[in-house]
Each structure stands twice: as structure tokens, then as C-alpha cells.
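Novice: Sharing a model prediction with you, sequence too.
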Amino acid sequence: MPLEDNAGAGQPQRTNAAYAIPEDEISLRDLWEIIAKRKWLVILSMVVCLGLAAAYVSLATTVYESKAMVQIGKVAGQPLNNSLQLASALMNRYTLVNTEQANKQLPKLYAVTPDKADGSILTLEAQGRSPQEAQQYLQGVIQRLLAEDHQRYQQLVGVRQAQLKRLQTQYQHMRSAADIKIGKGQADSTSALLLLEQFRRTEALTHIQSAIANMENALAPNNTSPTAQTLSPRYDPIPIAPKRGLILVLAGLGGLMLGVFLALLQNAFRK
């Protein structure tokens, strides 16, 4: 009997120990009660964060963006400029050396990006304090680029056109000389030397004809074209910065989280 009493007495103790709730744990209901009691602290935190965010948004410089696209010219199928090198050169030309001043610079050339599908197409992005400022600044950058590339394009095309003209003149001279010699040779009996000479002249004329055809094909519009603006700088009235709505939403959420943290911290200190 004493053994049975001891066993019965020990069983409830083990059961209570298994289902006991630790004192340092807190339920969601307790958490809600703590926050509800200090709701004004949470609201005050949100108001302060929203106020700071609103002050920043009102004082920050509004930035607008304008985009345009340029097709790099080519001569005989070869581009006038390497797209990556041209993009780097443009950014270096229009970006200040001092990084801090470059970040504050407006208007400015923000980015020059080669197209992934076609490397000869560049997308230029400029930023300004107004849509008009960004658009006009980008138009000036593009006009200078087109003027410089047009000058180089004219030089390269001029060289190839001169080569084509020389080939055409040479062909005409050789053709005329061949016709005269053939006319004289008709009075004489055909000889092996005359046939050999005619064969050589015909082969030379064929070679020059092929060179002329290749040169004309290289100067055709599909292989030779100047740098052109394919998309004019657009006028976008929607600012890209600051993101007012996003900033205010993040400020509200941050204020809410800060208020909950302060409420829990205050409750812990009071305990």
C-alpha cells in the first residue's frame, strides 16, 4: 500500500511538469494587449517617421528622365565606332571627375547602354530638373555625336568612292585598249600570241569588274549608312525621383515596426 500511494502521488507531478508553460514565453494575445495599451506610442512613432519622410520628399530635388536611341553608322559593313567604347567615351565626356559633384550634377547624361540584340544601337538616358531640361540636354548630346560621326563617315565614304572611281577609269582604259588591239588583230591571221594576250586582258577585265561590283555593293545603303537617331528624346512628365509613394509607404511601415519595438521595450523595463 505505501508503494501504491507513492506512485499515485508522483504521477500528477510529472503531468503538471510536462504541460507547464514557461514564464518567459508570451502569447499573441499578450503581445496584442501590450501594443494596445501603448497604441499612442505606436501612432506617435508612425507620425514621426511619416513626417520625416514627407519633409525629405518635399525638400529633395525632383528628377526627370529623357531617353533616345541612336544607330551607329557603318561603312562597307564595318561600324564607325565600337558600341562599348563609344558608350564609355560619352560617359567620360559628360560626367564630372568628382563623384560627389557628378551625383549632384543636373542636367546630366545618366547612362549609355548598347542593345543586347543589336550592339550598334545605343540607348541614351539623360536626367534634369524638368522634362524640358532633360529632353533638350539629351538632344544636344545626340546632335554633337551625329555631327562628329557624320564628318568621319564622309571621310571614309570619300576614300572608298575615290577607289571605286579609279577602278572604273582603269576598266574603261583597259576596255578601250583591248577593243583597239582586237580590231587591229582582225586583219592579221589569228596567232597563239594574240589569243594569249586576249585571254590575259579578258581575265584582267573580269578581275576589275569583280572589284568594282564588290566596291559598289560595299557602298550600297544596306552596307554603308551614317549614324542616325532612331528614337528622338522623349518628353516624360512623370519624375523618376524621388519615389514619393514608395518612400511614404516604407516610412509608415518603418514607423509601425519601431512603435511596436518601443512598446515591447517599455513593457520589459516596467517588468
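Specialist: Ah, there it is. Numbers count the residues shown, from 1 in each chain.

Novice: only C-alpha atoms for contact and neighbour calcs from this point on.
Specialist: Fine.

Novice: So Thr113 sits against Gly119, correct?
Specialist: No. The pair Thr113 / Gly119 is not scored as a contact, 9.2 Å apart, by Cα atoms under 8 Å.

Novice: What is the neighbour count of Thr263?
Specialist: Let me fix one detail, which is that residue 263 is Ala and not Thr. 21 (other Cα atoms under 10 Å).

Novice: Enumerate the positions of stretch 176-184 that are buried.
Specialist: Neighbour-count burial for stretch 176-184, counted by 16 or more other Cα atoms under 10 Å, picks out Ala178.

Novice: Second structure for comparison follows:
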Amino acid sequence: MTEHANSTEGRLDRSYAGNLAENARFPDDEISLIDLWRIVMRRWVWVLVGFIAFVAAGVAFALFSPPVFEASAKIQIGQVRSDSGEDRASIPIVSATVASAELLQSSSDLVGSGELKSVSITAQSDVWPAILDIVAVGSTPEAARQTIEQTLARLLGAHQIAYDDAISPFLDRSNVLAERHSEVQETLREYDAGIQALRTTDPILAMLLLSEKSDLAERLAQIEAEISEVRVRLSSPMTFPSHQVGSILASDVPASPRPPLVLALSVAFGLVGGLIIALVAEFFTKARQVSAQ
């Protein structure tokens, strides 16, 4: 039993001694701020090289990258009140997806002109009906603005045709009701004249005409109610065509590149990159020293 205990203690002592030797050979990987500062001071050349490289790349990008300009506008898709009597029965004349496809199709020939880079569209689905955000990117402010103007004209023109087709049945109904209203009013005036003439000569017939006149008056009231309903359906906010929201936003200042932002990022990346290069150099130096030992 004593020999076994002594053997176990011997193994533990050798294991502990081995761990000490291993720790001495490979110290703790954690680096304090003081150690980091010492590394920077020893490897300041690498830090400077990394910093200069990143800053030079950023300055070159800011100076030699072609400027890009943006222009933007918003379109609210028109809607038409449906025949149902629900509270939210107004439906868009075109869906946001269809409108987006129309927009991109209408500007596809402009993108190939050379000065225009791209046209993008985003639908604000949280707004009813949807609002389309249109952004044109061009190599000059004039190219971006002209693209927005041409795209708006094409898209709004196409939507106006869809809007006219959608409200056409209501307009036809309104015209028919207006004709009926005029006819009933003319008939009522004739009944008034006949009743006035028959009051003394034939009171009974006058009473019959008066009864028929009340039916015509009720019919006239129904027609006027229908006319009022059609007018409500054709008026805002129930019904309105697609229209531009606000004005076109365009700036003579390039959207990209932005020299102050590029310079700030290049300085930040330069400091981080230089520090990383210094740490890597320190790591390989220590690794060679350990291998030599």
C-alpha cells in the first residue's frame, strides 16, 4: 500500500513539473493593454505601413472612382371604389408588383444609354394603397433627374389609361342616371301642369294624377340617391388616379463616393489593419524563437 501511494505521488509530481515546463514554453495567450502597447512600439513600422496602405487605397478610391448621382421620387398607386359596400372596398387600379414591373420595363431602354446606371423601386406595403419609391442612379445629376422625369411620365400615363378604364362603368352609369333624372323632372312638370288644369274641371282625374306624381317624385329621389352614390365613388379618397407624391429629389452632390466618409473609414481600417499586421509579425517572431529553443 505504501509503495502504491509513493508511486502515485511520484506520477503527480512529474505531471505537475511537466505542466510547469509546458506553461513556461507556451505562456498564456491573453494579452494585456500594456503588452499590446509594447508590441505596437516594437512593431510601429508595420503599424505605419498598414495605416499608409489603407489610407492610400481610400484616397485613390475617392479620387479616381467615377461619381454617382441619385434622383428619387414617389408614386402613390391610384384606386377605384368597388361595387361592394364594404368599408375598405377600394382596390388599386394595378398591384404594386405589376406597377414595379411596368416601371422597370419603362426605364429599361434608358439604362442602356450610358449615363444611367440603374433604376430601383421599393413598394411601401404598410401604406394603402401602396407607395412606390423610385431611385435612379446616373453618372451625372442631369441623367438621374431626366430618367426620373421620363419614368414618371411613362408610368403615370399607363396608370391613367388603367384608371380611365376602371372608372368608365361608373361614368356610363352616371350619364344614364342624369338622362333619367332629366326625363323624370320633365314628366313631373307636365304632371304639375295637368293637375293644375284639371283641378276645377275634373277633380277626380286630378287626384289620380297627383297620386302618380308622388310615385314619380319617389322615383326621382331614388335616382338622385344613386347619382350621389356614384359621385362619392368617383371622388377622393374613395377613388383617385396614380399620382406623384411630393417633388423629385435630386442633388448635385455625388451619392458615391463620399470623400469624408471614405477617408474616415480608410483611417479606421488603416489603424486596425496596421495593428493586425504588427500582431501577426510578433506572433511569427515568437514562434521562431520557441522553435529555436
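Specialist: Received it, and whenever you're ready, just let me know what you need. All values derive from a computational prediction rather than experimental measurement.

Novice: TM value for the aligned chains?
Specialist: For this chain pair, the superposition-based TM-score is 0.72 by TM-score structural alignment, normalised by the length of the first structure; 247 aligned residues with a Cα RMSD of 3.6 Å.

Novice: what do Thr113 and Gly119 of the first structure both touch?
Specialist: Counting by Cα atoms under 8 Å, 6 or more residues apart in numbering, Thr113 of the first structure and Gly119 have no shared contacts at all.

Novice: ok, now how distant is the equivalent of Met41 of the second structure over in the first structure from Thr62 of the first structure?
Specialist: For Met41 of the second structure, the aligned residue in the first structure is Ala36 (criterion: TM-score structural alignment). Between Ala36 of the first structure and Thr62 of the first structure the computed distance is 39 Å (Cα to Cα, to the nearest Å).

Novice: Give the aligned equivalent of Ala255 of the second structure in the first structure.
Specialist: Per TM-score structural alignment, Ala255 of the second structure is aligned with Ile240.

Novice: residues in contact with its match?
Specialist: By Cα under 8 Å, 6+ apart, the contact list for Ile240 of the first structure reads 62-65.

Novice: now it: how far from Gln186 of the first structure?
Specialist: 83 Å.

Novice: With Val57 of the first structure instead?
Specialist: Distance of Val57 of the first structure to Gln186 of the first structure, given as Cα to Cα: 95 Å.

Novice: Need the residue closest to the centroid of the second structure.
Specialist: Taking Cα atoms, centre = their mean, the centroid of the second structure lies closest to Thr122, which sits 3.6 Å from it.

Novice: mean shift of stretch 42-52 of the first structure relative to the second structure?
Specialist: Mean deviation of stretch 42-52 of the first structure from its aligned counterpart in the second structure after superposition (mean Cα distance after the TM-score superposition for the first structure): 1.3 Å.

Novice: Spatially, what comes nearest to Ile195 of the second structure if we skip its sequence neighbours?
Specialist: For Ile195 of the second structure, ignoring the flanking residues on the chain, the nearest one in space by Cα to Cα, 6 or more residues apart in numbering is Ala206 at 4.9 Å.

Novice: ugh, wrong one, Leu279 of the second structure
Specialist: Nearest one to Leu279 of the second structure, counting by Cα to Cα, 6+ apart, is Ile39 at 7.2 Å.

Novice: Which other helices and strands does the helix or strand encompassing the one you found contact?
Specialist: In this structure, Ile39 of the second structure sits in helix 33-42 according to DSSP states H and E. For helix 33-42 of the second structure, the packing partners by 3 or more Cα pairs under 8 Å, 6 or more residues apart in numbering; DSSP states H and E come out as helix 259-292.

Novice: how does it look with 10 Å?
Specialist: Helix 33-42 of the second structure is packed against helix 44-64, helix 259-292, with contacts defined by 3 or more Cα pairs under 10 Å, 6 or more residues apart in numbering; DSSP states H and E.

Novice: average distance between that helix and the first structure?
Specialist: Aligned to the first structure and superposed, helix 33-42 of the second structure gives a mean residue distance of 2.3 Å (mean Cα distance after the TM-score superposition for the first structure).

Novice: likewise stretch 148-157 of the second structure?
Specialist: Looks like 1.0 Å for stretch 148-157 of the second structure (mean Cα distance after the TM-score superposition for the first structure).

Novice: For that stretch, give the aligned segment of the first structure as residue numbers.
Specialist: Against the first structure, stretch 148-157 of the second structure falls on residues 138-147 (TM-score structural alignment).

Novice: which of the residues in that stretch are buried?
Specialist: For stretch 138-147 of the first structure, by 16+ other Cα under 10 Å, it's 138-139, 141-142, 145-146.

Novice: Next: stretch 159-167 of the first structure.
Specialist: In stretch 159-167 of the first structure, counting by 16+ other Cα under 10 Å, buried: 160, 164, 167.

Novice: roughly how far apart are the second one and Arg175 of the first structure?
Specialist: So the one you mean is Leu164 of the first structure. Applying Cα to Cα to Leu164 of the first structure and Arg175 of the first structure gives a distance of 16 Å.

Novice: May I have the residues that are in contact with Gln168 of the first structure?
Specialist: 162, 174, 208-209, 211-212 (Cα atoms under 10 Å, 6 or more residues apart in numbering).

Novice: so which pair among the residues you listed is furthest apart in space?
Specialist: The most widely separated members of those, counting by Cα to Cα, are Ala162 and Met174 (18.4 Å).

Novice: just the strands in the stretch 1-150 of the second structure please.
Specialist: In the stretch 1-150 of the second structure, the strands defined using DSSP state E, counting those that start in this stretch lie at 69-76, 79-81, 90-92, 116-124, 131-138.

Novice: Identify, by residue count, the longest helix of the first structure.
Specialist: Counting residues, the longest helix in the first structure under DSSP state H turns out to be helix 131-185.

Novice: now it, how far from the chain's geometric center?
Specialist: Using Cα atoms, centre = their mean, to the nearest Å, the distance from the centre of helix 131-185 of the first structure to the centre of the chain it belongs to is 33 Å.

Novice: returning to what we had before: give the equivalent position in the first structure for the residue nearest to the centre of the second structure.
Specialist: In the first structure, Thr122 of the second structure lands on Val112 (TM-score structural alignment).

Novice: before we move on, the earlier item: which one of Val57 and Gln186 of the first structure has more residues nearby?
Specialist: Between Val57 of the first structure and Gln186, counted using other Cα under 10 Å, the more crowded position is Val57 (18 against 9).

Novice: Pull the contacting residues for the counterpart of the more buried one in the second structure.
Specialist: Counting by TM-score structural alignment, Val57 of the first structure corresponds to Ala62 in the second structure. Applying Cα under 10 Å, 6+ apart to Ala62 of the second structure gives the contacts 56, 256-263.

Novice: Right, I'll call it a day here.
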